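Visitor: sequence first, predicted coordinates after that:
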Amino acid sequence: MKNILIIEDDKAIADIEKDFLEIEGFRTVIAADGMEGLRLALTESFDLIVLDLMLPGINGYEICRTIREKTTIPILIVSAKDEVTDKVRGLGLGADDYIAKPFSPTELVARVKANLAQYERLSQQDAPGRHEIQAGPVRINRLTQRVYVNDHEVDFKKREFELLLFLVSHPDMVFSKEELYERIWGMDALGDLKTVAVHINRLREKIERDPQHPLHIQTVWGAGYRFRL
């Protein structure tokens, strides 16, 4: 049975998260303030953390940063702060996923399951290869920064590699051009959002069988891009 830590100061929301997760067979523990949540996260054994951002004692950003320095377990942020900069900051500090309040409890459960499955998949891949990720036809060695498509090595420039690695590491998650630009090029970088579209097209040319009809790096119209396995 998987253990989930819920760090949430709103009792009604915490109880909803707890009830829906336990119906699905998860064991849950609730921490109602930041200090207690951080203490539990660092001293107890959990498989995933559901984390609010606005907390008494210590905020979720600091909790996320501190946890990520100690462990690689999935962190799923659930927060009323739903601006792009909030999402980018959370993901930049090491969170694996982000859901804005109000949210659907069934979506929360689905995201928890998806992140646990992704973590287990990466852990299994890391056991023999340590630094490799396999996603569809793409195999990435994070240590050597080499990319193989259908077992043939393909050259990637630095930003291309970083963008591909980020998308592959978050399968099925949709990221806007703004989120990708700020995550890969940096919030203070000077440039144009067209840079994202240009790099997406370059990735498609290198990994897709038919770049005009991509199977893996997909456009979600009006929302952004996602990587499908």
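Guide: That came through, no problem.

Visitor: could you use CA atoms for every contact and neighbour count after this?
Guide: OK.

Visitor: max-length helix in this structure?
Guide: Longest helix in the chain, counting residues (DSSP state H): helix 105-129.

Visitor: same for that helix, what does it pack against?
Guide: helix 11-23, strand 97-100, strand 132-135 (3 or more C-alpha pairs under 8 Å, 6 or more residues apart in numbering; DSSP states H and E).

Visitor: where along this protein do the strands fall?
Guide: In the chain, the strands defined using DSSP state E lie at 3-7, 27-31, 48-51, 75-79, 97-100, 132-135, 138-141, 146-149, 152-154, 217-220, 224-227.

Visitor: now the ones you listed as TSV including mean neighbour count and distance to Arg204?
Guide: Output for those, formatted as TSV (neighbours: other C-alpha atoms under 10 Å; distance: least, C-alpha to C-alpha, whole Å):
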stretch	mean neighbour count	distance to Arg204
strand 3-7	23	37
strand 27-31	18	41
strand 48-51	24	32
strand 75-79	24	29
strand 97-100	20	24
strand 132-135	19	14
strand 138-141	20	12
strand 146-149	18	11
strand 152-154	12	12
strand 217-220	18	7
strand 224-227	21	11
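
Visitor: spatially central, which residue of the chain would that be?
Guide: When C-alpha atoms, centre = their mean is applied to the chain, the residue found nearest the centroid is Asp96 (2.7 Å).

Visitor: what's next to the longest helix of the chain, contact-wise?
Guide: Contact with helix 105-129 is made by 16-17, 20-21, 24, 47-48, 73-74, 76, 96-97, 99, 132-134, as judged by C-alpha atoms under 8 Å, 6 or more residues apart in numbering.

Visitor: alongside the first one, take a look at this:
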Amino acid sequence: MTSATIRSQSTPEPRPRVLVVDDEVPLLELVAGYLERDGFDVETAPDGASAVAKARDWAPAIIVLDLGLPAMDGIEVCRIVRTFTDCYIIMLTARVEEIDKLVGLSVGADDYLTKPFSPRELVARVRAMLRRPRPSEQAENIGSPELVFGSLRIDIAGHEVRRNGESVDLTRTEFDVLAALASQPRIVFSRQQLIEAVWGDGWMSDPHLVDVHIGHVRRKIGDDPSSPVFIRTVRGVGYQMGAGA
């Protein structure tokens, strides 16, 4: 065995990077500690400006982002971060109103947790997100690099969507929801089936977030829910990809 082989075998796998953003320092340190003990490489940021800078320079796999930051709040941070990365974003909110959750998701967050929460639950949620099955990769493996539905083209390999030749900007989760539906257009997916296809069967969040992400995809591809062309709602069952126009 050569020395190069020994070095190769002893080189540890890189640890997944998680950026934790919260202005409550005790909570910030608590969450960071739990994640570090579970094997993550963790950076922290106490405010929005430093969060954006670290997200740009450090390229985390997941950002745990507090909604109620001072000055630049979590919504604005999420909006800016989404201009240069498609990393997963878990939003933390102390507010219980549904509108806060939906607004956070509307600017590109993938999931949310409401404070107070168990740090162990957050770690489990981060783990589950990194294990997501990536339906776009599954579609790529079955030899369907591009899926066409009328004026809508979904480039699986390039992770790109075009409508009438114009690029559609989807988040990673939105793209995976669309790819899951498009890769099996004859199937009517229930919420649970979409959860298993996109988030994995260990996902522990609100199943109605599926509806939120479907709504965002429809809006971005110009699909009127009252008269849908691409994503059809099958009442009492779920969602199905249509033929398009």
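Guide: Arrived safely. This one's a predicted model, so the numbers in the text were calculated from it and none came from an experiment.

Visitor: thinking again about what came up before, tell me who's in contact with the counterpart of the residue nearest to the centre of structure 1 in structure 2.
Guide: Here Asp96 of structure 1 is matched to Asp110 in structure 2, going by TM-score structural alignment. Asp110 of structure 2 makes contacts with Tyr88, Ile89, Ile90, Met91, Thr173, as judged by C-alpha under 8 Å, 6+ apart.

Visitor: just flag the most distant two among those.
Guide: Spanning the widest gap among the contacts of Asp110 of structure 2 are Met91 and Thr173, at 14.0 Å by C-alpha to C-alpha.

Visitor: residue in structure 2 matching Ala41 of structure 1?
Guide: Ala41 of structure 1 maps onto Ala55 in structure 2, with residues paired by TM-score structural alignment.

Visitor: one step back: dump the helices and strands packed on helix 105-129 of structure 1 to a markdown table, plus distance to Ile63 of structure 1.
Guide: Converted to a markdown table, those look like this (distance: least, C-alpha to C-alpha, whole Å):
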| stretch | distance to Ile63 of structure 1 |
| --- | --- |
| helix 11-23 | 17 |
| strand 97-100 | 15 |
| strand 132-135 | 27 |
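
Visitor: just to revisit the earlier point, of the contacts of helix 105-129 of structure 1, which pair is most distant in space?
Guide: Every pair of those checked by C-alpha to C-alpha; the farthest is Ile16 and Glu132, at 37.0 Å.

Visitor: run a quick neighbour tally on Ser118 of structure 2.
Guide: Using other C-alpha atoms under 10 Å, Ser118 of structure 2 has 12 other residues around it.

Visitor: for Thr5 of structure 2, that is, sorry about that
Guide: 9.

Visitor: just Pro119 of structure 2 next, same as before
Guide: So Pro119 of structure 2, with other C-alpha under 10 Å, has 16 neighbours.

Visitor: ok, the equivalent of it over in structure 1 to Ala12 of structure 1 distance?
Guide: Per TM-score structural alignment, the equivalent position to Pro119 of structure 2 in structure 1 is Pro105. Remark: distance between Pro105 of structure 1 and Ala12 of structure 1 (C-alpha to C-alpha, to the nearest Å) = 12 Å.

Visitor: contacting residues for Ala59 of structure 2?
Guide: Applying C-alpha under 8 Å, 6+ apart, one finds that Ala59 of structure 2 lies in contact with Arg17, Thr85.

Visitor: start to end distance for stretch 30-44 of structure 2?
Guide: Terminal residues of stretch 30-44 of structure 2 are spaced 11 Å apart (C-alpha to C-alpha).

Visitor: so where is that stretch in structure 1?
Guide: Using TM-score structural alignment, stretch 30-44 of structure 2 pairs with 16-30 in structure 1.

Visitor: hang on, Ile80 of structure 2 packs against Ala51?
Guide: No - contact criterion C-alpha atoms under 8 Å: Ile80 of structure 2 and Ala51 do not qualify, at 10.3 Å.

Visitor: between those two, tell me which one has more neighbours.
Guide: Neighbours per residue, other C-alpha under 10 Å: of Ile80 of structure 2 and Ala51, the larger number sits with Ala51, 25 against 15.

Visitor: for the closest residue to the more buried one other than its chain neighbours, give me its contacts.
Guide: Excluding its sequence neighbours, the residue lying closest to Ala51 of structure 2 (C-alpha to C-alpha, 6 or more residues apart in numbering) is Ala45, at 5.3 Å. By C-alpha under 8 Å, 6+ apart, the contact list for Ala45 of structure 2 reads Leu19, Val20, Val21, Asp22, Asp23, Ala51, Lys54.
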